[in-house]
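Enquirer: I would like to see how this sequence folds:
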Amino acid sequence: MIGRFISLEGGEGAGKSTQASALAAALEARGVHVLVTREPGGSEGAEAIRNLLMQGDVARWSAHAEALLFAAARADHVEKRIRPAIEAGTWVICDRYVDSTRAYQGAQGIDDAAILALHGFGSKGLLPDRTFLLALPRADGQQRTQARDGAANDRFEARDTAFHEAVAAGFERIAANEPDRVRRIDAAMAPAEVTQALVAGLADLLP
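Expert: This is a model prediction of the structure:
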């Protein structure tokens, strides 16, 4: 049996990590074997690149350099963990994937076609079977991240409101242009309701 590949996308504080764990538990209760992973990261090489990307000053890397680093991390992640798991019949749930690069680096002026070309080379164009966009107003996301992290922000959380609004608009464009793959979920609902919506959004893929 071939596994499935699910990604969770959205802005800061949308609940991706929480919902990745909750969705995994819901699927495992149905007898599905699940691997939960994240980006950037998920493999030894990709985690090393994550440290380079997430730490330091906001201006540490240019948008072009970020796009290349994300593509390199993803290539290792796909080769070492995601593809082998899917081929072994495991369902993979990934907290962020290539759509985050499209939204975040796209918000800095990197062309979407260029990002997808890098993805085609590095990760052989692998896309999720289903992507969920956890949509949440920026103010709500800020409250959640402050409650979770206090004053500690990574290089992306620390950017201004205009940047995060551009990221949100990028995610919405992807969802509107790729409705067969991407499902939009209201992340302002109670966590249990969000999980229920995720499971319902996989009805056509579940065994």
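
Enquirer: from here on, contacts and neighbour counts on C-alpha atoms
Expert: Noted.

Enquirer: Strands along the protein, start to end?
Expert: 5-9, 34-38, 91-95, 130-135, 182-186 (DSSP state E).

Enquirer: what packs against the first one?
Expert: Put plainly, it is strand 5-9. Contacting strand 5-9 under the criterion 3 or more CA pairs under 8 Å, 6 or more residues apart in numbering; DSSP states H and E are the following elements: helix 16-28, strand 91-95, strand 130-135.

Enquirer: a markdown table please, covering those and showing distance to residue 175 and mean neighbour count.
Expert: A markdown table is the format used below for the helices and strands packed on strand 5-9 (distance: least, CA to CA, whole Å; neighbours: other CA atoms under 10 Å):
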| stretch | distance to residue 175 | mean neighbour count |
| --- | --- | --- |
| helix 16-28 | 16 | 19 |
| strand 91-95 | 17 | 24 |
| strand 130-135 | 7 | 24 |
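
Enquirer: before we move on, back to that, in TSV, list the strands of the chain along with distance to residue 76.
Expert: Below are the strands of the chain laid out as TSV (distance: least, CA to CA, whole Å):
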stretch	distance to residue 76
strand 5-9	16
strand 34-38	12
strand 91-95	14
strand 130-135	20
strand 182-186	24
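
Enquirer: Nearest approach to residue 161 belongs to which of these?
Expert: Among the strands of the chain, strand 130-135 comes nearest to residue 161, with 15.8 Å by CA to CA.

Enquirer: contact partners of that closest one?
Expert: The contact list for strand 130-135 (CA atoms under 8 Å, 6 or more residues apart in numbering) reads 5-11, 14-16, 171, 175, 181-188, 198, 202.

Enquirer: ok, back up a step: save the helices and strands packed on strand 5-9 as JSON lines, and put in distance to residue 79 too.
Expert: JSON lines is the format used below for those (distance: least, CA to CA, whole Å):
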{"stretch": "helix 16-28", "distance to residue 79": "21"}
{"stretch": "strand 91-95", "distance to residue 79": "13"}
{"stretch": "strand 130-135", "distance to residue 79": "19"}
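
Enquirer: And this one, please, so the two structures can be compared:
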Amino acid sequence: MTSTLPGYFISFEGIDGAGKSTHIDSFCKLMKERFPSREVVLTREPGGTPLGEQLRSLLLDAPMNLETEALLMFAARREHIAQVIEPALLAGKVVISDRFTDASFAYQGGGRGLSISKLNDLEKWVQGRPDGSILQPNLTILFDLPGEIAEARRSKVRAPDKFEKMNLDFFDKVRQEYLRRANENPQRFHLVDATKTPDAIWSELEAIQIHL
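Expert: Sure, this is the predicted structure:
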């Protein structure tokens, strides 16, 4: 059972290089214009809190055991939920997060091969609410892109973190796990063909119907 809170929760997802970061700030501005009576909170994972940002620097650069990596991701997420996401949703705000739990399934599960059942257990524990529901986004916008195109895009930007340095096979597995999650939750996911031009993608984002 997915949690129902007064606010509205949107996550942006996709493999590194898919282009989600190109549009998230503009989408946040669009939500502010469309819903002027609602405060819009833009955040990210891993991160979003002082502790989460410290963990982010470790997670993106320090080598570590796979299970340690997953546990730290969910530890950062627990703090993020407790300090930022849940209070904002309870106050009726719109929360837009650059990545959420689908990223853990895609990267630690699909890419790195951690047991999906372990990730399911962590998801229930970290995102469980007192009413028995599980906190999930109302809408997840997934930028879907073949790994080889994403790889070419990544090579043109900043110095890569440890995930961005991974090979094409890793990102193909990440992509497939994202698509598995989307197929299991079609009511939550909006799939964007990220091979399209930025203008075409933005037109599609503008057309998404959100009812608060």
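
Enquirer: Out of the strands of structure 1, which is closest to residue 77 of structure 1?
Expert: Distance to residue 77 of structure 1, taken as CA to CA, is lowest for strand 34-38 among the strands of structure 1, at 9.1 Å.

Enquirer: Average offset of the closest one relative to structure 2?
Expert: Compared with structure 2 after fitting, strand 34-38 of structure 1 has a mean deviation of 0.9 Å; criterion: mean CA distance after the TM-score superposition for structure 1.

Enquirer: who touches that strand?
Expert: Here strand 34-38 of structure 1 makes contact (CA under 8 Å, 6+ apart) with 20-21, 24, 27-28, 85, 90-97.

Enquirer: Tell me what angle the helix of greatest length in structure 2 forms with strand 8-14.
Expert: In structure 2, with assignment by DSSP state H, the single longest helix is helix 168-184. Using axes from the mean of the first three to the mean of the last three CA atoms, to 10 degrees, the direction of helix 168-184 of structure 2 lies 150 degrees away from that of strand 8-14.

Enquirer: residues in structure 1 aligned with helix 168-184 of structure 2?
Expert: Mapping helix 168-184 of structure 2 onto structure 1 (TM-score structural alignment) gives residues 161-177.

Enquirer: So which bits of the matching stretch are buried?
Expert: 163, 164, 166, 167, 168, 170, 171, 172, 174, 175 (16 or more other CA atoms under 10 Å).

Enquirer: so can I have a markdown table of those residues showing distance to residue 119 of structure 1?
Expert: Shown next, in a markdown table, are the buried residues of stretch 161-177 of structure 1 (distance: CA to CA, whole Å):
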| residue | distance to residue 119 of structure 1 |
| --- | --- |
| 163 | 23 |
| 164 | 23 |
| 166 | 22 |
| 167 | 19 |
| 168 | 21 |
| 170 | 17 |
| 171 | 17 |
| 172 | 20 |
| 174 | 16 |
| 175 | 18 |
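
Enquirer: which residue is nearest the middle of structure 2?
Expert: With distances taken as CA atoms, centre = their mean, structure 2 has residue 99 as the residue nearest its mean C-alpha position (1.8 Å).

Enquirer: Pull up the gap between that residue and residue 65 of structure 2, please.
Expert: Between residue 99 of structure 2 and residue 65 of structure 2 the computed distance is 22 Å (CA to CA, to the nearest Å).

Enquirer: Residue 206 of structure 2 too?
Expert: Using CA to CA, one obtains 41 Å as the distance from residue 206 of structure 2 to residue 65 of structure 2.

Enquirer: Please tell me how far residue 207 of structure 1 sits from residue 172 of structure 1.
Expert: For residue 207 of structure 1, the distance to residue 172 of structure 1 equals 29 Å [CA to CA].

Enquirer: on that earlier part again, could you identify the most distant pair in the contacts of strand 34-38 of structure 1?
Expert: Comparing every pair within the contacts of strand 34-38 of structure 1 by CA to CA identifies 28 and 97 as the most remote, at 21.9 Å.

Enquirer: Could I get the contacting residues of whatever residue of structure 1 lines up with residue 119 of structure 2?
Expert: Matched to structure 1 by TM-score structural alignment, residue 119 of structure 2 sits across from residue 115. Taking CA under 8 Å, 6+ apart, we find residue 115 of structure 1 in contact with 67, 101, 102.

Enquirer: what's near enough to touch the first one?
Expert: Residues touching residue 67 of structure 1, when contacts are defined by CA under 8 Å, 6+ apart, comprise 101, 105, 115.

Enquirer: Helices - which of the contacts of residue 115 of structure 1 land there?
Expert: If you go by DSSP H, the contacts of residue 115 of structure 1 have 67, 101, 102 in helices.

Enquirer: still on that earlier bit, so which of the strands of structure 1 comes closest to residue 110 of structure 1?
Expert: The closest of those to residue 110 of structure 1 is strand 5-9. By CA to CA, the value is 18.7 Å.

Enquirer: which other residues reach the match of helix 168-184 of structure 2?
Expert: Counting by CA under 8 Å, 6+ apart, 10-11, 99-100, 102-104, 106-107, 133, 138, 182-184 sit against stretch 161-177 of structure 1.

Enquirer: same check, this time on stretch 142-149 of structure 1
Expert: With contact meaning CA under 8 Å, 6+ apart, stretch 142-149 of structure 1 is reached by 12, 13.

Enquirer: Could you list the buried residues of it?
Expert: 142, 144, 145.

Enquirer: Output those as CSV; include the columns distance to residue 41 of structure 1.
Expert: Converted to CSV, the buried residues of stretch 142-149 of structure 1 look like this (distance: CA to CA, whole Å):
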residue, distance to residue 41 of structure 1
142, 23
144, 22
145, 20
